[in-house]
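*Asks:* prediction below, plus the sequence it came from.
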Amino acid sequence: MQVFSFDTEPRSRPTLGLVALQVDERIEADFRQLLPASVDLMVTRIPSGRDVTPQTLAQMEADLPQAAALLPGTVDFDVIGYGCTSGAAQIGPDRVASGLRNGARCTHVSEPVSALVAACRALGLHRLALLSPYVDTVSERLRAVLSHHGIETPVFGSFNEAEEARVARITPGSVARAARALAPAAPVSPVDALFLSCTNLNTLPVVPTLEREIGLPVLSSNLVLAWHMLRLSGASGLTLDCVLTSPSRKAALT
């Protein structure tokens, strides 16, 4: 056997970690579309129930450290994100952050709830039309957490589906039809933005069209999470251009 010498190089690119749900079929594809090539993304999975209930969501808190620990242990991550909107609302952003930090080394953490709050503050949004795929007991927790942060959801609709596998099969067309019914076009709309909740819901294909039709910002779980993680990392490349209806909004989010 011939043995060769080799050189090594330090890690110099922003590095993001993502804890995706075992049942999630959407978030990785969306992140590949949203994140620039200038950052590295490493993904692990966390056990999650077949049905989405407050109990199955709460169970993930115990599994967060172990899931995060399956990310490369030699990497100091700029940001680690937990990819579950309802789980973040049920467990609580602070407890999610603690669980992730107990499993991996990182400078910042995020999840869709904190990301949405940050995006709303950047854009000056206070009243959302919320579209959720889930049953009332799950959705009401999210609405209560948002209200605690000063974000009201006076307009709310749901597909009322508990099974994650069926949520992943909901078509973008179904999302668009429900969203149009929820959020009448500005200036008559009683809200100042539309939020499409759930990392496993196929929302990205319809976001630009919905924005043009209703004249309001349209945000989704994966969109705000990717943006927030990039912002926390100090990287550039995603300014939510595809969901901005004015240059002033674009400037606020860069």
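*Replies:* Looks like it came in fine.

*Asks:* use CA for all of it now, contacts and neighbours both
*Replies:* Will do.

*Asks:* tell me where this protein has helices.
*Replies:* For the chain, the helices defined by DSSP state H occupy 27-34, 54-69, 85-91, 93-101, 112-123, 136-148, 164-167, 172-182, 207-214, 221-233, 247-253.

*Asks:* can you redo these as TSV with mean neighbour count?
*Replies:* Output for those, formatted as TSV (neighbours: other C-alpha atoms under 10 Å):
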stretch	mean neighbour count
helix 27-34	16
helix 54-69	19
helix 85-91	26
helix 93-101	19
helix 112-123	21
helix 136-148	18
helix 164-167	18
helix 172-182	16
helix 207-214	18
helix 221-233	25
helix 247-253	14
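
*Asks:* tell me which residues of stretch 4-18 are tucked away?
*Replies:* 14-18 (16 or more other C-alpha atoms under 10 Å).

*Asks:* let me know whether Leu123 touches Pro247 as I believe.
*Replies:* No: contact between Leu123 and Pro247 fails when scored by C-alpha atoms under 8 Å: they sit 11.3 Å apart.

*Asks:* against that first model, consider the following:
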Amino acid sequence: MHTQANEPQARQHLDLEYQLDQGIGYKAHIGMVVLDCDQTLSYEARAMLTLPGVALYESRIDSGDRGKQPLTADLLREVFNGLDLGIAQINSRRPSDVVALGCTSAAMVIGTGELERRVRNVHPNAAVTDPFKAILAALATLGSSKVGYISPYPDEVAGKMVKQIEDAGYPVPVQATFHRGSFVKEDAPYVSPESIASGVSRLVGIADVDTVVISCTQMRAASVIDDLERRTGKAIITSNQALCWHALRLAGYTDPVGGWGRLFMKS
């Protein structure tokens, strides 16, 4: 006996048992807030934090038309205006162990204490880091004593950051700036890693430093850290590297990770 083509067939249904584990982030849940104009941090963070047991979730916050305005300290104070919503949108299922905030210069201007307060309004138990806080932590961990500083910032912003680094106990005998008229802010994501490496080589050739800080989350410096440390003998700290390293350590992930300089080998 043949079944008619349009006659519904009986469908079997199975109830499946399952077990629960801790999910992707069984070692660390890291939330990251990135400015919508940042073209580098997300890429480099995923390269550095693609580790077993580490979950990285990010949100982006609207920089409005600030990305087209000259970079000043006053402008930087407005960068994290959308922070509360950005933090809430990182992951609605599970609060982050650590919230990492992108933008080195804005974090420096606003201040770590204020940023921590704002994060904990949303996630009271999260540890908090930002690139500038992470750079200072990296300098301490590496035992740095004389620092060379490179950035794409205008003098007002770079000068404030260098002063805060020195106030924290790390003399900066040489400072270098990527410079091309008034467009360097827009150019920052496009400065080649080779240009960054060349700038570091020039800097260490004229000054006695043991560490070089490459500031700005837009700078594509991660790929040249290892080679620069081998060639120059200096420790290299970048905004994105320091932020990712510090987030891992605050989350309790202490394993050394190769490929991203001396800092990632430190617990």
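*Replies:* Noted; the coordinates are in hand. Everything quoted here is computed from the prediction, not taken from an experiment.

*Asks:* on that earlier part again, between the buried residues of stretch 4-18 of structure 1, which is closest to Ala168 of structure 1?
*Replies:* Lowest distance from Ala168 of structure 1 to the buried residues of stretch 4-18 of structure 1 (C-alpha to C-alpha) belongs to Leu18, with 18.7 Å.

*Asks:* distance of the closest one relative to Pro112 of structure 1?
*Replies:* Computed with C-alpha to C-alpha, to the nearest Å, the distance linking Leu18 of structure 1 and Pro112 of structure 1 is 12 Å.

*Asks:* okay, now Val75 of structure 1: neighbour count?
*Replies:* Neighbourhood size, Val75 of structure 1 [other C-alpha atoms under 10 Å]: 14.

*Asks:* residue contacts, it?
*Replies:* Applying C-alpha atoms under 8 Å, 6 or more residues apart in numbering, we find Val75 of structure 1 in contact with Arg105.

*Asks:* aligned to it, what sits in structure 2?
*Replies:* Under the alignment by TM-score structural alignment, Val75 of structure 1 pairs with Arg94 in structure 2.

*Asks:* show me what contacts His13 of structure 2?
*Replies:* Counting by C-alpha under 8 Å, 6+ apart, His13 of structure 2 touches no other residue.

*Asks:* and it, how close does it get to Gln19 of structure 2?
*Replies:* The separation that His13 of structure 2 has from Gln19 of structure 2, given C-alpha to C-alpha, amounts to 20 Å.

*Asks:* what of Arg66 of structure 2?
*Replies:* 48 Å.

*Asks:* please apply the same query to Val54 of structure 2.
*Replies:* Between Val54 of structure 2 and Gln19 of structure 2 the distance is 20 Å, computed by C-alpha to C-alpha.

*Asks:* likewise for Val34 of structure 2?
*Replies:* Distance from Val34 of structure 2 to Gln19 of structure 2, by C-alpha to C-alpha: 35 Å.

*Asks:* do the same with Val204 of structure 2
*Replies:* For Val204 of structure 2 relative to Gln19 of structure 2 (C-alpha to C-alpha), the value is 55 Å.

*Asks:* one more: Asp155 of structure 2?
*Replies:* Distance of Asp155 of structure 2 to Gln19 of structure 2, computed by C-alpha to C-alpha: 57 Å.

*Asks:* could you do Ser215 of structure 2 as well?
*Replies:* Distance from Ser215 of structure 2 to Gln19 of structure 2, counting by C-alpha to C-alpha: 45 Å.

*Asks:* can I get the helices of structure 1 in TSV with distance to Val79 of structure 1?
*Replies:* Below are these laid out as TSV (distance: least, C-alpha to C-alpha, whole Å):
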stretch	distance to Val79 of structure 1
helix 27-34	14
helix 54-69	12
helix 85-91	16
helix 93-101	10
helix 112-123	12
helix 136-148	22
helix 164-167	26
helix 172-182	29
helix 207-214	25
helix 221-233	6
helix 247-253	18
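
*Asks:* do you know which of the ones you listed lies nearest Gly157 of structure 1?
*Replies:* Across these, closest to Gly157 of structure 1 is helix 172-182 (C-alpha to C-alpha), at 6.9 Å.

*Asks:* in structure 2, point out the residues matching that closest one.
*Replies:* Using TM-score structural alignment, helix 172-182 of structure 1 pairs with 193-203 in structure 2.

*Asks:* now do the matching stretch: distance to the chain's middle.
*Replies:* For stretch 193-203 of structure 2, the gap between its own C-alpha mean and the chain's C-alpha mean amounts to 20 Å (C-alpha atoms, centre = their mean, to the nearest Å).

*Asks:* can you check stretch 19-28 of structure 2 too?
*Replies:* Chain-centre distance of stretch 19-28 of structure 2: 24 Å, with C-alpha atoms, centre = their mean.

*Asks:* ok, now stretch 55-73 of structure 2?
*Replies:* The answer for stretch 55-73 of structure 2 is 13 Å, by C-alpha atoms, centre = their mean.

*Asks:* for that stretch, buried residues please.
*Replies:* 55-63, 67, 71-73.

*Asks:* ok, for the alignment partner in structure 2 of Glu28 of structure 1, nearest residue in space, not its chain neighbours?
*Replies:* When structure 2 is aligned by TM-score structural alignment, the residue opposite Glu28 of structure 1 is Ser42. Spatial nearest neighbour of Ser42 of structure 2, chain neighbours left out: Val34 (7.5 Å); criterion: C-alpha to C-alpha, 6 or more residues apart in numbering.

*Asks:* the one you found and Thr104 touch, don't they?
*Replies:* No: judged on C-alpha under 8 Å, Val34 of structure 2 makes no contact with Thr104 at a distance of 11.0 Å.

*Asks:* stretch 145-164 of structure 2 aligns to what range in structure 1?
*Replies:* The aligned range for stretch 145-164 of structure 2 is 126-145, by TM-score structural alignment.

*Asks:* between the two ends of that stretch, how far is it?
*Replies:* 13 Å.

*Asks:* equivalent analysis for stretch 68-76 of structure 1, please.
*Replies:* End-to-end distance (C-alpha to C-alpha), stretch 68-76 of structure 1: 12 Å.
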